[in-house]
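Chemist: need a structure here:
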Amino acid sequence: MELSSLGVRLSDEMIVVGMIFIAAFLLIQSFLVPAFGENRQVQKRLKKRLRAISDEAHQGSISLVRRKYLRELGPLERALESLPGMERVERLVEQAGKETPAYRVVLTSVCLGGMAGVAGLYLLPLPMALLLGLAVAAFPFLRLTRARSRRLARFEEQLPDALIVMARALRAGHPFSDAMHLVAEEMAEPIAGEFRTTFMEINYGGEVRNAMLGLLRRVQSVTVMIFVTSVLIQKETGGNLAELLDGLAAVVRDRFRFHRKVRTLSAQGRMAAWILSLLPFVLAGVLSLVSPNFLPMLTQDPMGRQLVVAAFVMVIIGILWMRKIVRIEV
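Modeler: All right, here's what the predicted structure looks like:
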């Protein structure tokens, strides 16, 4: 009897933990990402465009970033970098603006997850210890993803000023590569580093097309895609590139201003979504502390379990519905 009651209690705990995990995951995905992010259709078009140009870009010479990166690694490190999946991790590190080798990120994730899982075995049941290990193992990747998002937001904020600087340099008679070098010298990171890398690839004999596609591959943004496409079309067909960059800078600046306004107007809705979604779990925690015998009466009864499942389904539907309301696709 004691073993059966212990098994029921552990199953109840796992159900509650699973519910909290699913709700928290949906809340983070729905309301912690930028409210003015690209909509799904735009993201699909951007990914399709990147896939279309990836083969073409890889057919050219290897980029200076990749060449320098491989040259500084030892034989063992190169072997680790050749493992499956390391290329995606390396791309994430590069987009985040970090210089940590990809294999170190993976090893750090495995070590942290393993230590957290082993420590959790002494304090928690096996499933909860596994969840704890996976959550801790994902921390390095979540940190890189957050750094990439911040770097991309900062890059897009600097892009209008960079385009204006380039347009003025072109009007003064400078070639396109020198205009990019002027941006790299006059502006701050991260746009200075990306333009400097692109300028070096062009200046050391690389093709403008491959260098610009490399910039788009490192900074995956719709505004950067428009900038790269405009430059490539102008190189093939001709035209007034300075005037084109001025117009693009005005459009990007107005778009960024509108995004901030949308984020401000949707802040109240996001806060309401967090409060309404977490309120049932907070109330259950308070009741379990105040009256420990209250919740077991609900979970041990078959009808009570059905009510708990129905309430959780309604919470998930509410999160998805509020996400649809709050996330304004621009």
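
Chemist: rest of the way, CA atoms for contacts and neighbours
Modeler: Fine.

Chemist: count of neighbours near Arg45?
Modeler: Using other CA atoms under 10 Å, Arg45 has 12 neighbouring residues.

Chemist: here is a second sequence; please produce its structure as well for comparison:
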Amino acid sequence: MTLALLMASIALLLAAGALHLWWSVAARQQQRAAALHAETRLAPAAAGKPGNASPAVVAVPRQRWAELLRRAGLDDGRRMLVVLALPGFVLPVAAGMRLGSAWFGVLTLLLYALGLGLWLQRRIEKTRQRLVAQMPDFLENMVRMAGIGNSLSMAFQSATQNVTPPLRPILDSALGYTRAGMDLDRALLQAAQAWRLQPLEMLSVILGTSIRIGGRSDQILQRMSDFMRDMEEVQRELQATTSETRMSAWVLGLLPVLSALFMALLNPDFFQPMFHEPLGRKILLLAVALEAVGAFVLYRLAKSI
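Modeler: Take a look at the predicted model:
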């Protein structure tokens, strides 16, 4: 029975990985098409000027994990991938040997994958908040540059020089695409595609409209900057108001899992019937299902506030 449960868990993990890869095929194909377009634009310039270096274009990540690590503010090299994946092999093996059950090793692997996913999501969310917080100052710098007679393209390039990471690499990528022959609005949209930030998409629309049609884009950028500052202040007040509720949801959701894991590692004999007896396995599966449902309900309650 334990072997059957182990094989079923592995099959579910492989199916989930296959679905994730299938869903990300379209995004990867679009990224490869953009990279190929940039390379074809760069090729004539490099052939005409062999003594000069080609324009600096940030390479589009070809692998999903590299993009994920970069969005989380981590190094996208193989060393970081090994550091994150190594506990996923060591902890399940150690836990399975400790309790003498491969099923507990699978549960440990799932818990580690869940914890790693939540940690990466938290880092990505913090990086997104920093990106949004940098946008008003960048827009105001663009307004000042455009107010003294510069075009939007020149104002964008000048304002980029005063920006710090994590927004700076995105803007540098957009400038690299423009040097390859792409329009500024499309270059910005392509550079910010992985982040899916609405302010950058709005800025791309404003730049495209101003370049092709004209108008007082500086006023629109100023109003957008003021609106983003007001939104940031409202979000901070909302987070401060709901912080106690969200923390309570985290504690209630993680306390049963951490308590069961601690008790199982401290006294393996206590949990042996849960893995070797038919009734114990049913109770264990029921507890996992109830924990999943409870965590989902707490998540929805915390998100609805």
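
Chemist: TM-score, when you put one on top of the other?
Modeler: For these two chains in superposition, a TM-score of 0.65 is obtained (TM-score structural alignment, normalised by the length of structure 2); 271 aligned residues with a CA RMSD of 4.8 Å.

Chemist: ok, longest helix in structure 2?
Modeler: Secondary structure of structure 2 per DSSP state H: the longest helix is helix 217-266.

Chemist: mind giving me the packing neighbours of that one?
Modeler: On a contact count with 3 or more CA pairs under 8 Å, 6 or more residues apart in numbering; DSSP states H and E, helix 217-266 of structure 2 meets helix 78-99, helix 102-147, helix 198-212, helix 278-304.

Chemist: tabulate those helices (a markdown table), appending distance to Gly176 of structure 2.
Modeler: Shown next, in a markdown table, are these (distance: least, CA to CA, whole Å):
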| stretch | distance to Gly176 of structure 2 |
| --- | --- |
| helix 78-99 | 26 |
| helix 102-147 | 18 |
| helix 198-212 | 15 |
| helix 278-304 | 38 |
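
Chemist: can you list those in TSV and add mean neighbour count and distance to Val251 of structure 2?
Modeler: Shown next, in TSV, are those (neighbours: other CA atoms under 10 Å; distance: least, CA to CA, whole Å):
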stretch	mean neighbour count	distance to Val251 of structure 2
helix 78-99	15	23
helix 102-147	18	14
helix 198-212	17	32
helix 278-304	14	10
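
Chemist: and these: which comes nearest Thr242 of structure 2?
Modeler: For those, the distance to Thr242 of structure 2 is smallest for helix 278-304, at 8.2 Å, taking CA to CA.

Chemist: run the angle between that closest one and helix 102-147 for me.
Modeler: Going by axes from the mean of the first three to the mean of the last three CA atoms, to 10 degrees, helix 278-304 of structure 2 is angled at 10 degrees with respect to helix 102-147.

Chemist: so what does helix 278-304 of structure 2 touch, helix or strand wise?
Modeler: Counting contacts by 3+ CA pairs under 8 Å, 6+ apart, helix 278-304 of structure 2 packs against helix 217-266, helix 268-276.

Chemist: which residues are in contact with the last one?
Modeler: So that's helix 268-276 of structure 2. 2, 98-99, 101, 103, 264, 280-281, 283-284 (CA atoms under 8 Å, 6 or more residues apart in numbering).

Chemist: so which two of those residues are the farthest from each other?
Modeler: Within the contacts of helix 268-276 of structure 2, Arg98 and Ile283 form the most distant pair, 20.8 Å apart (CA to CA).

Chemist: Ala96 of structure 1 corresponds to which position in structure 2?
Modeler: Counting by TM-score structural alignment, Ala96 of structure 1 lines up with Ala72 in structure 2.

Chemist: got the contact list for the nearest residue to its match once chain neighbours are set aside?
Modeler: Closest residue to Ala72 of structure 2 apart from its sequence neighbours, by CA to CA, 6 or more residues apart in numbering: Ile124 at 4.4 Å. Each residue near Ile124 of structure 2 by CA under 8 Å, 6+ apart is listed here: 71-73.

Chemist: aligned partner of Ile124 of structure 2 in structure 1?
Modeler: Alignment note (TM-score structural alignment): Ile124 of structure 2 maps to Arg148 of structure 1.

Chemist: and its match, how far is that from Ala79 of structure 1?
Modeler: 26 Å (CA to CA, to the nearest Å).

Chemist: now Ala211 of structure 1
Modeler: Noted for Ala211 of structure 1: a distance of 27 Å to Ala79 of structure 1, by CA to CA.

Chemist: these two: which is more packed in?
Modeler: Shown here are Ala211 of structure 1 and Ala79; by other CA under 10 Å, Ala211 has more neighbours (24 against 11).

Chemist: which one is the equivalent of the more buried one over in structure 2 nearest to, not counting chain neighbours?
Modeler: Using TM-score structural alignment as the criterion, the counterpart of Ala211 of structure 1 in structure 2 is Ala187. Closest residue in space to Ala187 of structure 2, ignoring its immediate chain neighbours: Ala174 at 4.8 Å, by CA to CA, 6+ apart.

Chemist: the one you found contacts Asp183, correct?
Modeler: No. Between Ala174 of structure 2 and Asp183 there is no contact under CA atoms under 8 Å: 9.3 Å.

Chemist: of the two, who's got more company?
Modeler: A count of neighbours by other CA under 10 Å puts Ala174 above the other of Ala174 of structure 2 and Asp183, at 26 against 18.

Chemist: need the counterpart of that one in structure 1.
Modeler: Residue pairing (TM-score structural alignment): Ala174 of structure 2 is matched to Thr198 of structure 1.

Chemist: mind giving me the packing neighbours of the helix or strand hosting its match?
Modeler: In this assignment (DSSP states H and E), Thr198 of structure 1 forms part of helix 191-203. If contacts are counted by 3+ CA pairs under 8 Å, 6+ apart, helix 191-203 of structure 1 sits against helix 64-71, helix 139-171, helix 176-186, helix 208-218.

Chemist: and it, which residues are buried?
Modeler: Buried residues in helix 191-203 of structure 1, counting neighbours by 16 or more other CA atoms under 10 Å, are found at 191-202.

Chemist: before we move on, what about stretch 286-300 of structure 1?
Modeler: Neighbour-count burial for stretch 286-300 of structure 1 flags Thr299 (criterion: 16+ other CA under 10 Å).

Chemist: how far off centre is that stretch?
Modeler: In terms of CA atoms, centre = their mean, to the nearest Å, the centre of stretch 286-300 of structure 1 is found 39 Å from the chain centre.
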